[in-house]
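Colleague: here you go, sequence then predicted model.
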Amino acid sequence: MGVEVHRAWWVAAVTALVVVAAGACATTAGLLVTPLHHEFGWSRATIGVAVSVNMALYGLTAPFSAALVDRSGIRRVAAGALLLIAAGAATTTAVAHPWQLVVEWGVLVGVGCGALAMTFAATVTHRWFTTRRGLVTGFLTAASVFGQFAFLPVMSWVIDRFAWRTATVALALLALAVAPLVWAVLRDHPADLGLRPYGATSPVPKPLPEPGAARRAVRLLLGSARTGPFWLLAGTFAVCGASTNGIMWTHFASAAHDHGMPTTLAASVLAVIGVVNVVGTIASGWLTDRFSPRLLLASCYGLRGASLLSLPSLLGPTVQPGMVAFAVLFGLLDVATVPPTIALCREAFGAGGAVVFGWVNAAHQVGAGLVAIGGGVVRDVLGSYDAVWIIAAGLCGLAALLATAIRTPATQPV
């Protein structure tokens, strides 16, 4: 007789597919920079504006999406967001002017992906699990990273073999394929099925729908913004975004191309980072359940800064052992910051922790967006990305120091 699997694990599995689909859009933009530059003659800074809008809206949407989930439910929000991603990715094929790229990839895809950011995963984890939250958070974060990187070599090959438009259509089809699974498997709360959350020793009632999702998101922002932990978490996570999405996922392929490395090979390096990310992020979730999230966070930023500082000397036309070592180390550290950051938000802000993490994640995307633009400007002006890698490494060192100052002795009133 088989062992019955708790429904929470099936919900987590489908949530993983959702964030994989959303994550696939996050790094594909970096592969579009060179083809768009060649086809339309747009500068990298101009293309970076659309990428920056995408990242900013990705971050700003997350807290409102978390509040909207409390009102409208997990299934409706997830299905709607996937359809929005599909619409944005599909219509990007018709761009002819920079403003159209901003609207279709920047706004539509940005909002859709933002609604399915790690804030969404944190909400699912909070509702369906009372134990193993760190592990599940690490698993879902790893799924997001897998989506961001596992498709990169494939998308790079599609762009080289066919065209960049074929790649965006493929992303639209991926989002459409996941939407029916969301409707079939996801439920808003275990109580909808007469179940307890995984690990709960007694029934947990389903929370009542929260009216005024936007007002609640703003209220939680205003309340948390009066506390020190919020600003420390937002500051460190802004650096996280700047040193990953902002420079690595937006500009690495172009920077490697500057050194003679084929785009497909550069995409393979990013894919290696993504594969290792799965190990690093799940390990981070496991460690978050057992050790100080604050010290874990500081260690991740410090080591990430050291790895970025070495990158300019490793770039070349081929992948040498040093680049492989960088990919492995950076992969272990890349998204390992997410589980301890979510845990600290939960410790500091209690039931509002998922929404507050949405605002912290907004800072992540603002940092990413600024460096996405800034990296393009530096490349256009100086002809090299070297200065950006060094600045990103310095910011990571600062984030490590800020992380050591985070204190969450008790839940803050928000």
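Modeller: Happy to help now that I have it.

Colleague: please make it C-alpha for all contacts and neighbour counts, starting now.
Modeller: Noted.

Colleague: residue 199 is in contact with residue 129, correct?
Modeller: Yes: the pair residue 129 / residue 199 is scored as a contact, 6.4 Å apart, by CA atoms under 8 Å.

Colleague: those two: who's more crowded?
Modeller: The neighbour comparison of residue 129 against residue 199 (other CA atoms under 10 Å) goes to residue 129, with 20 against 14.

Colleague: so who does that one touch?
Modeller: Taking CA atoms under 8 Å, 6 or more residues apart in numbering, we find residue 129 in contact with 8, 197, 198, 199, 200.

Colleague: swap in residue 256?
Modeller: 262, 263, 266, 315, 316, 317.

Colleague: which ones are touching residue 45?
Modeller: For residue 45, the contact set (CA under 8 Å, 6+ apart) comprises 373, 374, 375, 376, 377, 380.

Colleague: and here is the other one:
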Amino acid sequence: MSTAPSSGHRSAGRDHRIHPAWWVAAVAFLALLGAAGFRAAPGALMVPLHHEFGWSTSVMSLAVSINLLLFGLIAPFAAALMDRFGMRQVISAALVLVACGAGGSVFMTASWQLLLFWGLLIGTGTGSMALVLAATVSTRWFVERRGLVMGVLTAGSATGQLIILPPVASLAESTGWRAASLVIAAAALVVVPLVWAVMRDHPSDRGVLPYGADPNTYTPPADATGGAFSRALEALAFASRSWSFWALAIAFAICGATTNGLIGIHFIPSAHDHGMPTTVAAGLLAAVGVFDIAGTIASGWLTDRFDPRKLLVAYYGFRGVSLLLLPWLLSETVHPSMIMFVVIYGLDWVATVPPTAALCRELFGQRGTIVFGWVFASHQVGAAAAAIGAGAIRDSFGTYTYAWWGGAVLCVIAAALSFVVGTRRRADSPDALGDDQAGRSNSAATPAPVTDR
């Protein structure tokens, strides 16, 4: 006699144990945390690397740009690989690559090796997880609380920065950047056994339904077919026929430019230009991570309840104002206005992710996770362009001021694009399903193409 899988509703059955979806989400959070360290570390290591090797800001920014670019471009293929081969296999391999890149960097003697370790290996490893992991877990394992889970998992990157960046900056200053790199490698490796033990691809692997699924109406998604490469490209071809996709992609590129590319990489060197000690600047950047946790989780909660488009307009607007004021806030010491910047920018840091992922699900249905991977790729293209562009501005003008002001202008553009996303397509698209509808739909048919009329 077979038993129907449990849905995860406490009222739906007598089993009051924690639903396995929450354990999978917890390990995904740790995996994202472990991979986050090296993405935050370059800003803390640029000054000691310059002192030891004499490498210019432009050269080091190029390595970081390769990292950020691969971090994004690999994401849609990683989403397809997770569909095809399994999450724990892809995640474990990605964490090992991060560790190899961080650990191998201690042997660097030339700038091209910086491109190899910081750029190629770290970019490939982190890109194989990135936010497509958060989107995959929230979509597969949850029907209810998807936005909240997406927010919590996205906050994993900020938590990794919070935990790892201060000791990285301290080690780089007191012991040397090599010791700091080894700490990052260890942080990535320690998560691998947990990923292998707990992570599973689908709720059915644990004999349950997704959290919050109705046992009477839920239909499992069809198994992935075809190669990962072809599936990723097919999803891009499908989405690219929609204006909404391009609006989301451009806005998210600006998001990457104004977070990872500008503040994430250049805040510490810019603060150093104003006389602030590196460790103090790293502490402020870590504080951004503290508030990012709260902001991203709150954004996920809000995404479950309000129009994601309006949330994005507000987020980009606040970010633009903050960047506009930043040149007047930086100084040798920390003062109240600088703390206010940290709080506002932290709450806003990746609060854009839950509503952006929700819009991808709403507009592109079954392809939503891979489409989000492509949108995230644009995020990293923007981050890479801003990372190298800000470095070039600093070398040319001797200041980062024009980079901060340029970021403020871009945020205005992102807010305008977010306002018009999907406004003409939401009601009539056969694939435009909200979270509850998408999780409970019995239709297994391929969704019709999404095109703006």
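Modeller: Received the coordinates, thanks. Computed from a prediction, not measured in an experiment: that's the story for all the values here.

Colleague: circling back to that earlier point, so which of the contacts of residue 256 of structure 1 belong to helices?
Modeller: Counting by DSSP state H, those place 263, 266 in helices.

Colleague: let me have the contacts of residue 256 of structure 1 in JSON lines, extended by distance to residue 113 of structure 1.
Modeller: JSON lines is the format used below for the contacts of residue 256 of structure 1 (distance: CA to CA, whole Å):
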{"residue": "262", "distance to residue 113 of structure 1": "29"}
{"residue": "263", "distance to residue 113 of structure 1": "25"}
{"residue": "266", "distance to residue 113 of structure 1": "24"}
{"residue": "315", "distance to residue 113 of structure 1": "31"}
{"residue": "316", "distance to residue 113 of structure 1": "33"}
{"residue": "317", "distance to residue 113 of structure 1": "33"}
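
Colleague: got a quick PyMOL command for the buried subset of the contacts of residue 256 of structure 1?
Modeller: To isolate the buried members of those in PyMOL, using 16 or more other CA atoms under 10 Å:
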select buried, resi 262+263+266+315+316
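
Colleague: nearest to residue 41 of structure 1, of the contacts of residue 256 of structure 1?
Modeller: Of all these, residue 263 has the smallest distance to residue 41 of structure 1: 18.6 Å, by CA to CA.

Colleague: need the contact list for the closest one.
Modeller: 31, 156, 253, 254, 256, 257.

Colleague: now name the helix or strand holding the counterpart of residue 192 of structure 2 in structure 1.
Modeller: Matched by TM-score structural alignment, residue 192 of structure 2 corresponds to residue 179 in structure 1. Assessed by DSSP states H and E, residue 179 of structure 1 sits inside helix 164-185.

Colleague: how close does that helix sit to structure 2?
Modeller: Following superposition, helix 164-185 of structure 1 is found to deviate from structure 2 by 0.7 Å on average (mean CA distance after the TM-score superposition for structure 1).

Colleague: which elements pack onto that helix?
Modeller: Here helix 164-185 of structure 1 touches helix 7-40, helix 74-91, helix 152-161, going by 3 or more CA pairs under 8 Å, 6 or more residues apart in numbering; DSSP states H and E.

Colleague: mean neighbour count added to those, as TSV?
Modeller: Listed next are these as TSV, based on neighbours: other CA atoms under 10 Å:
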stretch	mean neighbour count
helix 7-40	21
helix 74-91	22
helix 152-161	19
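
Colleague: among the ones you listed, which is nearest residue 368 of structure 1?
Modeller: Proximity to residue 368 of structure 1 (CA to CA) singles out helix 7-40 among these, at 11.3 Å.

Colleague: pull up the aligned stretch in structure 2 for the closest one.
Modeller: Under TM-score structural alignment, the match for helix 7-40 of structure 1 is residues 20-53.

Colleague: tally of neighbours for residue 226 of structure 2?
Modeller: By other CA under 10 Å, 9 other residues sit near residue 226 of structure 2.

Colleague: secondary structure class for the equivalent of it over in structure 1?
Modeller: Matched to structure 1 by TM-score structural alignment, residue 226 of structure 2 sits across from residue 211. Assigned by DSSP: H, G, I helix; E, B strand; the rest coil, the conformation of residue 211 of structure 1 is coil.

Colleague: element containing the nearest residue to residue 211 of structure 1 once chain neighbours are set aside, please.
Modeller: Nearest residue to residue 211 of structure 1 in three dimensions, chain neighbours excluded: residue 71, at 6.1 Å (CA to CA, 6 or more residues apart in numbering). Under the criterion of DSSP H and E, residue 71 of structure 1 resides in helix 44-72.
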